[in-house]
Each structure stands twice: as structure tokens, then as C-alpha cells.
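Novice: how would this look folded up:
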Amino acid sequence: MSCQQHSLKTWNTFSLEACANKISMAESAEALCQFWQQSTDQNEPVLLLGEGSNVLFLDDFSGQVIINRIKSIRVSETTDAWSLHVGAGENWHQLVETSLEQGLSGLENLALIPGCAGSAPIQNIGAYGVELDRVCEYVDIVSLADGVQQRLTAAQCQFGYRDSIFKYQYRDGYAIIAVGLRLAKIWQPVLSYGDLRNLDPLTVTPREVFNAVCQMRRSKLPDPKMTGNAGSFFKNPLVSAEVAAKLQAEYPHIPQYPQINGDVNVKLAAGWLIDQCDLKGFHIGGAAVHAQQALVLINANEATGQDIVNLARSVRQRVAEKFNVWLEPEVRFIAAQGETDAVEVIA
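Specialist: Sure thing, here's the model as predicted:
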């Protein structure tokens, strides 16, 4: 990739060398629409970004990248809950930390997830037993062609595991401008994952959960400011109870997490599957599997987007050969003309 135009290196946490024809900062819904309409009038591709924490650039982008920087946090309350109206451009972790400092609990399990609030509903972000849909009340969007704004309830967002309607019906021509969160005043800790199991549910505080989550993430996940990465590269695969039982019979220590809803009802740990293939530290070109957390692929030494793709393809194939489970990327793949199907790219 050549960088004769506007560099995207600081706008993707993989820190890959990539460029765009133009980069624009939008601090309002009106600005988002204006920039988008300029691109469509010129028949050029356009890409909306928050902090670039969940994207992999496969090539230079042949159009305009719009950075969503709509910021505001408004708090109201009822007798049983606090309501937060959060601008899409707000940093997610700062929102979690600020809310906790103000005595508003419920987001602590989602600490240190990179990116902006507006990206959270797209992926239905989640960690340590909590997903966004647990606290999301609504999502405000704007039609970029005409500026018409619309509020979708959480039910209308059709949240699933790392999934939402924003990947489909509202993928093109729309932008998220705000997210509404509802935090119950009666706090119920979620202590079902990792070291959180060691905390006493009768005495634990939201701050202790927050600190434990931060400690776990920092001990396992590389800081993108130091080592380029996009966090968890693959989704944790969902399989049927029958498949899960067969795997457990062969691998008694395999982590499994039964799911309450849906036809597919057992979640496996993608990082564990990769680790069992002895892939920690495995590298192709400048890309590598992180030595401490196998779920993270890193830019170890001036990697290209193709290096990351080749590594992801190899990891996926090795896991499938050993477990007959096919991993799917969580990261969005961006080609020259826009987002492309990540599974097809690494198949």
C-alpha cells in the first residue's frame, strides 16, 4: 500500500500503512450527512469510522473516510434506573470509567473495550459475561441521504452474539449518532467469567469488578498504542449442544458456556481452541499470534493487511483440522471500495 494521500495509520489500531483519498471529522449529524453526500455526489466510496479499533485495511481506501466525533453525555433518572444518552463519538472506556465515578454501575464488565460508543451496538460488544444488549435501551440513527433521524428500540436492533441489524438493514447509508443506556439502580454483579469468579457476590463492589476486568485485560491483551492489534480477532464460536458434548468427551477441559437464548446454545472459547493448536507466537510475514492471548493477532513487525489475512487463514484452518470448528473473524475487513466479507477473504 502506498501512502501518497491521507494516512490512515493513526485511524486503525492495527497501525497498518493505508491511505484514503480524504479524511473528514464530523462533530454533528449534519456534518456526517454533508460529508457523505459529497462522496455520493462524486460517486466515490465512503467509510464511517470511530477509532478504527475493529477494522483491518486490506488496501488503500479509494474514497473518503468520515470520523464520527459526535460527543455528549446526558444523564437522567427514574425511581429504579439511570438513563444515559451518549453521543456516538464518545470513547467507550472513558464512558465506563466516568459513569462509575459518578456512582452509575452496570458497565464495569465492559471496561477497556476499545472504540467509540457508536460502534458498540454494531458488534453488540461484550466481555466477561455482559453484552451491550443487557443495558441498551435505544440507538439513534440518521439517514445520510436526507438527514432524517430515527430511534430504534433495543428490540428493533435485533442484537445477537456480535451481531445486530446495523450489519444488514442499516449497514449502508445510515450512521449511528447516539446510544441510550439504562443502568438499574439495584446493581447485580456478573461474576461468571475468569478471575471474577473469585470475587464474593455478597460483598463485591462495582469498582472491584471494574478493577478486576482492567487487570485481566491488561495482563492478557496488548496495548494497541504499543503493539498494533484489533483486540479479539475471532468470534467465540457458537455450536449445538450435540457438538459441544462430542468435543467435551474428547477434550474434557474445553471451556464451554451454555447460552440461554437461541437455537445454537453453547459458546466455545476461540482463544482456547487456537492455543490448543500451539499457535501462540506463530507468525506469517510481519503478523503474529500474540504470545499471551491466542485470540489476538498482532502487527509484530510492519505487517501488511495481507500478512494479517494470511495468518488468520492459517489459524482458522488449523483449528478446523483439529476440532472441526470453523472460526469467523470479529474484525471488519475493509477493501479499496468498502467493507468486504471477512469469511470469504480468509476461506
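
Novice: when you work out contacts or count neighbours from here on, use the C-alpha atoms and nothing else.
Specialist: Fine.

Novice: any idea how many residues pack against the residue found closest to Arg313 once you drop the neighbours it is linked to in the chain?
Specialist: Excluding its sequence neighbours, the residue lying closest to Arg313 (C-alpha to C-alpha, 6 or more residues apart in numbering) is Ile346, at 4.7 Å. Using other C-alpha atoms under 10 Å, Ile346 has 18 neighbouring residues.

Novice: okay but Ile346 is in contact with Ile308, surely?
Specialist: No - with contacts defined as C-alpha atoms under 8 Å, Ile346 does not count as touching Ile308, sitting 9.8 Å away.

Novice: quick one: the strands in the stretch 101-250 of the chain, in order.
Specialist: With strands called from DSSP state E, counting those that start in this stretch, the stretch 101-250 of the chain shows them at 126-127, 130-131, 136-143, 149-153, 174-184, 228-232, 238-239.

Novice: rebuild the ones you listed as TSV, extending it with distance to Thr203 and mean neighbour count.
Specialist: Listed next are those as TSV, based on distance: least, C-alpha to C-alpha, whole Å; neighbours: other C-alpha atoms under 10 Å:
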stretch	distance to Thr203	mean neighbour count
strand 126-127	22	17
strand 130-131	20	21
strand 136-143	26	21
strand 149-153	34	15
strand 174-184	18	23
strand 228-232	31	25
strand 238-239	33	21
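
Novice: here is the second sequence; please produce its structure so I can put it next to the first one:
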Amino acid sequence: MISEQDYALQALNSFNVKSNSSTIYFPSSIDDLQQLAQLDAVTCGQFYILGEGSNSLFVQDKAPVIIKPKFMGISIQEGVDEYRVTVGASENWHQLVAFCINEGIYGLENLALIPGSVGAAPVQNIGAYGVEFADFCLKVDFFDFNTSSLVELSAQACDFSYRESIFKHELHNRGVITQVVLTFPKNWQAKLTYQGLDELPANASAKEVMQQVIKIRQSKLPDPNELPNAGSFFKNPVVSQSLFSQLHKQYPNMPHYPQASGEVKLAAGWLIDQLGLKGGRFLHVGVHQKQALVLVNYGQGAGKDVVGLAKYIQQRVFEHFAVTIEPEVRMIGELGEQAFNDLTDFSVVSELTHD
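Specialist: Okay, the predicted model is just below:
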């Protein structure tokens, strides 16, 4: 198995923050994963599985042992009514979306241009424009370090919900996703209910939907290669009907999305924008000028600076709206992933500056 010591991670995270790992491993087979299962760092849970680093923030100068899987490949099985696509966890997500469209397999077009690897998709249950990963998941293959064995998890067993899955809870730091199996019905219909997509004609093709999604995302989200960021930093909060009713009286134009549970999902970016925080800066980090949901690194920003900015935004939103917004981005410290609320070593922000 390939591995390297004292590995600089700055180029492997889209926030471009500096952090070093004592050891990084690049497993590409089940035999490699079985070797990893015997390591002290793994048995103690002091490691982090890194995909493309587009949803990870290293909050300290030192990082834990890093496992960066290399499981590749895409295969298609065609049935009478559906397609079944098996994908290696290390494949790029957007490239998978484009591949499926080109093969005449439709459904993922609303999820175009979401950064990251395929293996990260079930962990976050990624979603956009009314579509989620869970809508197409048949099963996930997962190597369990505790048992040194590969197990198949059905979509139901993955316990998907909004930006949540079993991989963030019961199976957190228990193993590695090696591949996913997705199903796509041949009886496809475009989902065009979200703002921006509703401009398309009802008979728009999947390729046209994908192109529109790409256009919208590129107009709102900065390219991490030009301005380091992790895309949407905060999850959209889901609040009770009673709280929403109070807020809606004050803000009748507030974007909102009723949920099957009776609760209401709000737009975190809108909440932040109402506070005048868009375009604000703190040290070398800030809130993007075009999208309040995106935090950016303007140069030499450290992980603790981003955390400080995020804490400040969270506090301001709660004070004004009584709504708690939580990061979608995962926080990685020296010993592994940390809960945002448990982070204590961060740059304290009292206000933001604007150009």
C-alpha cells in the first residue's frame, strides 16, 4: 500500500488551509483496508477519510492520520425499466453526473457541479434543487474496520435524511465506503420546481437541466481553484411551524420550503444576507460577495480563522432570528473529526469589515 510521512495537506483541501498529517495512506484494495484496520491510529479512531477535500476544514496545524482511498471504476447494467450504475468511491461526483447524461441515464442532472468524490455523497446525502443522493441509492459497500470485512448497506440501512446518514453517526470512523450502486428509472421526468430551473420549458432535456444547474452554480459559487472555499458552508435550517409563522409575519418574503414532517426549511444564505454580512471580511477570510452561504479564504487564512468567522455568523443569526444554523463542512483536528460546538481554539470575531 502506498503511504507517505509528514504530508502537507494544503493542496488536498479546497479551503487551501495549511495542515500536516504524520502519515497519509492511499488504499486501493480490500487487502489494503485490512492492513489499515490493524493500525493503532485506526483502532483508536484518530484518523480521517479524505476524498477530494471539498467539504473538509482542517482547524489545527496538525491533522490526524489521513486515509485517502483510490477505488475507481464505473459500470452499467441495463434492465427493462431501469439502469443500475456501480461507481467506485474515489470517482469525481460531477464527472459521474456528466458520464450518466452522456450515456442516456437521467436523474442526477440537478446535482451537477457539486464538488467532491462519489464516496462522500452518501455520507452527506448531498442534495440540490429538489434532488438528493438518497433518491437513487440502491446500496453502499462499506469496509468495516471493526470486523475487517466488507458489508453491503441498503439505502434504507443508510438511514438517509437531510444532509445526514448512518455514516455520520453509528458508522462514523468505523470504516471506508468503497463503492455505491445507483438505480435510475428509464421513465424520467425533469424536476424544475426550484428557482432558476423553473425558467426552463417543461420538456427540457436532462442535458439542458444540467447546463442550467451549472450556469446557476457558477454564477453564485466561486471556483475553489481561484478563491478557496468549500461551497455552501452552512446547512439550511429546519424549524418548527410555529417559529416559521412568527418569522413569516416579520419577513413575508422569506424563502421557505415546507417539509413532509410539518416543519419548514429556511434558506441559511438568506438569513445571513439579511444581517448585512455578505462581502464581510475578517483577517484573511470572509463571506463571499455574491453568496452569503459561502465562506472564502482570501490568502493566508487558517482553519481557526474560518471557525471564528463561522461562530460569529452563527451567533448573529441566532440573536436576530432565534434560528440555529449548523455547518455542513466537517471540522478536522489533530485527533480526527470534531463537533463544531466543541471547538474552542478559534480566532474570536467581534465585527466584519467591508470594502
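
Novice: circling back to that earlier point, in JSON lines: the strands of the stretch 101-250 of the first structure, plus distance to Ser7 of the first structure.
Specialist: Formatted as JSON lines, the strands of the stretch 101-250 of the first structure follow (distance: least, C-alpha to C-alpha, whole Å):
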{"stretch": "strand 126-127", "distance to Ser7 of the first structure": "30"}
{"stretch": "strand 130-131", "distance to Ser7 of the first structure": "33"}
{"stretch": "strand 136-143", "distance to Ser7 of the first structure": "27"}
{"stretch": "strand 149-153", "distance to Ser7 of the first structure": "31"}
{"stretch": "strand 174-184", "distance to Ser7 of the first structure": "23"}
{"stretch": "strand 228-232", "distance to Ser7 of the first structure": "16"}
{"stretch": "strand 238-239", "distance to Ser7 of the first structure": "37"}
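
Novice: can you tell which of those strands is closest to Ala291 of the first structure?
Specialist: Of all the strands of the stretch 101-250 of the first structure, it is strand 228-232 that lies closest to Ala291 of the first structure, at 12.8 Å by C-alpha to C-alpha.

Novice: aligned to Gly228 of the first structure, what sits in the second structure?
Specialist: When the second structure is aligned by TM-score structural alignment, Gly228 of the first structure is paired with Pro228.

Novice: Leu311 of the first structure matches what in the second structure?
Specialist: By TM-score structural alignment, Leu311 of the first structure lines up with Leu309.

Novice: quick one: that match and Gly280 touch, right?
Specialist: No - taking C-alpha under 8 Å as the definition, Leu309 of the second structure is not a contact partner of Gly280, at 9.8 Å.

Novice: overlap in contacts of the two?
Specialist: The contact sets of Leu309 of the second structure and Gly280 overlap at Gly286 (C-alpha atoms under 8 Å, 6 or more residues apart in numbering).

Novice: of these two, which one has the most company?
Specialist: Using other C-alpha under 10 Å as the criterion, Leu309 of the second structure and Gly280 rank with Leu309 on top: 26 against 19.

Novice: you'd agree the more buried one is in a helix?
Specialist: Yes - membership of Leu309 of the second structure in a helix is supported by DSSP: H, G, I helix; E, B strand; the rest coil.
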